[in-house]
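Peer 1: A structural model of the following input is requested.
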Amino acid sequence: MGAEQRELHDPEEESPFSESYVGGNGAPGKNQRRSNGNGALGQSGRDRFFAISGAICHRVLRRSARISIEGLERIPKSGGCLLVCNHISHFDPILLGMESPRPIDYVADGKLFNDLVLSQILGALNVIPVDRNRQDPRAAKTAVGRLKQGRIVGLFPERGIRHGKASILLGARLNPSAAALARMANAPVLPAVVVGSDRLYQLRSWRRPPRVFVSFGELLTLAPGEGRGSFTERIHERLLSLFESLVKRYEIDPIDFPHSAQERWKEEGRARK
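Peer 2: Got it, this is the predicted structure:
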C-alpha cells in the first residue's frame, strides 16, 4: 500500500456526525423528525431478534461461502464501542453480526426506512437511520446515546458501498465521521475489515462457495488531547493494516479485492459463455 493510498480527508471536513452540528441537547430540526422504527418490541426483544436473525444467516452463509472470521475475542464483552468497517456489499452487516457475541446497532441510510416492511425489520434490529445528504444531529445524538448506554454501534463511514479506488482499502480517504462519533461518546473504536463479500452477488458463487474474510482488530482509544484528524488517521491506518494482513496471510488475489456488484455480474456472464 503506497503512501498516496493513506491520504485522509481534511480533518475539519464536515460529516453527518460532525461535532459542530450536535449542540445543546442535539435536538433535531422540524425536517428531521422521523421514527427509528423500533415498533412495539422492547430492547430485550430487539436483541433476541438480532440473535435469531444472526443464527439463521449463519446457517445460510456458512453453507454458501468459505468464511474466515478472526478476532471475535476482540469484541469487548461489555461497554460501548464503535465498530468501524469498510463496506463492499449488502452482506457486510450480516457477516459482521452473525457470530458477534453481542448485538450491533448499525447506522444505515435513512432512505431504507421509506419502505414500510423494511423499516419494521430494521427497527427491530435497532438500526439507526441517518440522512447522508446533510448534517444529521438526530442520528448523531441517537448513536452517541447508544454508545453511552454501553451498546456496540456499527458504522460504515464510506456512506455506502464502495469498491476499487473509491474504497478506503484501495485509495479513498477516510471520512472523519467515525472519529467524531467516538469523541462525542468518549468510546473506543473497534476496527474491522470485510473482503470477498461482493463475490456473493454471483449466482455461481452459491454453487462454488467463494472465500470471504472478516477480521476484527484491536480497540483504538482516543488519546488525551488528540484531535479528530489524528484519530481518523489512526483508524484508517489500522483498517489498512488489517486488510494487508488478510491479503498476506490468505494470499488473496487482487481479483478478490472490492469490486462492484455490476462487475461481479459481468464475471458471471463471461463464465457462462
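
Peer 1: rest of the way, CA atoms for contacts and neighbours
Peer 2: Noted.

Peer 1: which other helices and strands contact the host helix or strand of R249?
Peer 2: Assigned by DSSP states H and E, R249 belongs to helix 228-250. On a contact count with 3 or more CA pairs under 8 Å, 6 or more residues apart in numbering; DSSP states H and E, helix 228-250 meets helix 177-185, strand 189-195, strand 211-216.

Peer 1: Please identify the most buried of these.
Peer 2: strand 189-195 (a mean of 26; mean count of other CA atoms under 10 Å).

Peer 1: what's that one packed up against?
Peer 2: Short answer (3+ CA pairs under 8 Å, 6+ apart): strand 189-195 packs on strand 81-85, strand 211-216, helix 228-250.

Peer 1: residues in contact with that strand?
Peer 2: The contact list for strand 189-195 (CA atoms under 8 Å, 6 or more residues apart in numbering) reads 75, 81-88, 92, 182, 212-221, 235, 238-239, 242-243, 256-258.

Peer 1: do the same with stretch 92-99
Peer 2: 51, 53-55, 57-58, 72, 103-104, 106, 194, 197, 214.

Peer 1: would CSV of the helices and strands packed on strand 189-195 with distance to P176 be doable?
Peer 2: Output for the helices and strands packed on strand 189-195, formatted as CSV (distance: least, CA to CA, whole Å):
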stretch, distance to P176
strand 81-85, 11
strand 211-216, 20
helix 228-250, 6
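
Peer 1: To R264, which of the ones you listed lies closest?
Peer 2: Nearest to R264 among the helices and strands packed on strand 189-195 is strand 211-216 (14.3 Å), distances taken as CA to CA.

Peer 1: what distance separates the closest one from the middle of the whole chain?
Peer 2: Remark: strand 211-216 is offset 13 Å from the chain centroid, using CA atoms, centre = their mean, to the nearest Å.

Peer 1: Please provide the structure for the following sequence as well, for comparison with the first:
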Amino acid sequence: MNLYPLGKALSTGFAKTTFRLEVHGKEHVPKTGGVLLCCNHKSNLDPVILGVGCPREVRYMAKEELFKAPAGKWLMESLKVIPVKRGQSDKLALRKGLAVLQEGEVYGMFPEGTRSKTGELGEGLGGAGFFALRSNAAIVPSAVIGDYRMFGKLKLAFGPPISFESAREEKLSSKEATELIMSKISALIEQYKE
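Peer 2: Take a look at the predicted model:
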C-alpha cells in the first residue's frame, strides 16, 4: 500500500496554510530518470516540505529506530523509506539508495546527516558525494529557507542540476563531492533569503 499520494495531499494543505509555503524552481527537477535531491536540514518537517514541493515522489533514508514499533514500521514501509544504521557505515542502506537512483526514482538526502541546531547550514558528510559520484542521477540542490513559524513564510527552492562529469574525471573524494553540493545549497539560501 502506497500512502504517499494521500500523505502529500494532506501535507500540502498543512504546509501552505500553516507556513505559507512558497516553492521556487520546480522546473529544475527532471521529469524522468534518477534524481538525487540534496537539501539543508533544519527541522523534522524538512522531508515533508521537500515532498510537498517536489513534483515527483521522493524516497528517503531514515534512522532504523523509526522502524522498531509496529506502527512506525508500517508507516515507514508504506512510504518506501529505507532504514539506515546511524553512526556507522551501513553498506546495505548505501546499496539500496543506489538502487533507488538506478531505478529512475527521486532520492531525497540531507547531506549534513542531522538537523542543524542553529538553523545555519552545517558541514556535509560524505554520503551525498558517494551517491553523486557512483550514479548517473541528476544532482539537484535544494534549500528550505525561513523559520517554521505558524503563519510565517517558508520557502523551498530547487536549483539547476549540478554537472558531475568533471568531478568524476578528477576522481574527487566523496567528501569533496559533498562540498560541491553544499556550496550550491548555500548559494540557494543566499539567493532566496529575505
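
Peer 1: if we can go back for a sec, among the contacts of stretch 92-99 of structure 1, name the buried ones.
Peer 2: A51, G54, C57, H58, P103, I104, Y106, V194, S197, V214 (16 or more other CA atoms under 10 Å).

Peer 1: Now do the last one against A55 of structure 1, distance only.
Peer 2: It stands for V214 of structure 1. V214 of structure 1 sits 17 Å away from A55 of structure 1, going by CA to CA, to the nearest Å.

Peer 1: so who does the residue positioned nearest the centre of structure 1 touch?
Peer 2: Nearest to the geometric centre of structure 1 sits F156, at 3.3 Å (CA atoms, centre = their mean). By CA under 8 Å, 6+ apart, the residues touching F156 of structure 1 are V84, C85, N86, H87, V107.

Peer 1: which of these are also in contact in structure 2?
Peer 2: Contacts conserved in structure 2 for the contacts of F156 of structure 1, using both residues aligned by TM-score structural alignment, their matches' CA atoms under 8 Å: V84, C85, N86, H87.

Peer 1: that older thread, pull the most distant pair out of the contacts of F156 of structure 1.
Peer 2: Greatest spacing in those, by CA to CA: N86 and V107 (13.2 Å).

Peer 1: and D46 of structure 2, how many neighbours?
Peer 2: For D46 of structure 2, the neighbour count with other CA atoms under 10 Å is 19.

Peer 1: cool, S100 of structure 1 as well?
Peer 2: Burial of S100 of structure 1 is recorded as 15 neighbouring residues (other CA under 10 Å).

Peer 1: picking that back up, now flag whichever of the contacts of stretch 92-99 of structure 1 is closest to A65 of structure 1.
Peer 2: For these, the nearest to A65 of structure 1 is S197 (9.1 Å; CA to CA).

Peer 1: before we move on, back to that, could you dump the helices and strands packed on helix 228-250 of structure 1 to CSV with distance to S64 of structure 1?
Peer 2: Shown next, in CSV, are these (distance: least, CA to CA, whole Å):
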stretch, distance to S64 of structure 1
helix 177-185, 32
strand 189-195, 15
strand 211-216, 10
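
Peer 1: how about K155 of structure 2, what's its partner in structure 1?
Peer 2: By TM-score structural alignment, K155 of structure 2 lines up with F213 in structure 1.

Peer 1: I meant G33 of structure 2, not that one.
Peer 2: Checking TM-score structural alignment: G33 of structure 2 goes with G79.

Peer 1: just G51 of structure 2 next, same as before
Peer 2: Aligned partner of G51 of structure 2 by TM-score structural alignment: G97.

Peer 1: Now do its match against G79 of structure 1, distance only.
Peer 2: In terms of CA to CA, G97 of structure 1 sits 17 Å off from G79 of structure 1.

Peer 1: do the same with V193 of structure 1
Peer 2: Counting by CA to CA, the gap from V193 of structure 1 to G79 of structure 1 is 21 Å.

Peer 1: Then R132 of structure 1?
Peer 2: 27 Å.

Peer 1: Check V107 of structure 1 too.
Peer 2: According to CA to CA, V107 of structure 1 and G79 of structure 1 sit 18 Å apart.

Peer 1: So for these two, which sits in the more crowded spot?
Peer 2: A count of neighbours by other CA under 10 Å puts V107 above the other of V107 of structure 1 and G79, at 21 against 13.

Peer 1: Who are the contact partners of that one?
Peer 2: Here V107 of structure 1 is in contact with V127, I128, P129, V130, A143, V153, G154, L155, F156 (CA under 8 Å, 6+ apart).
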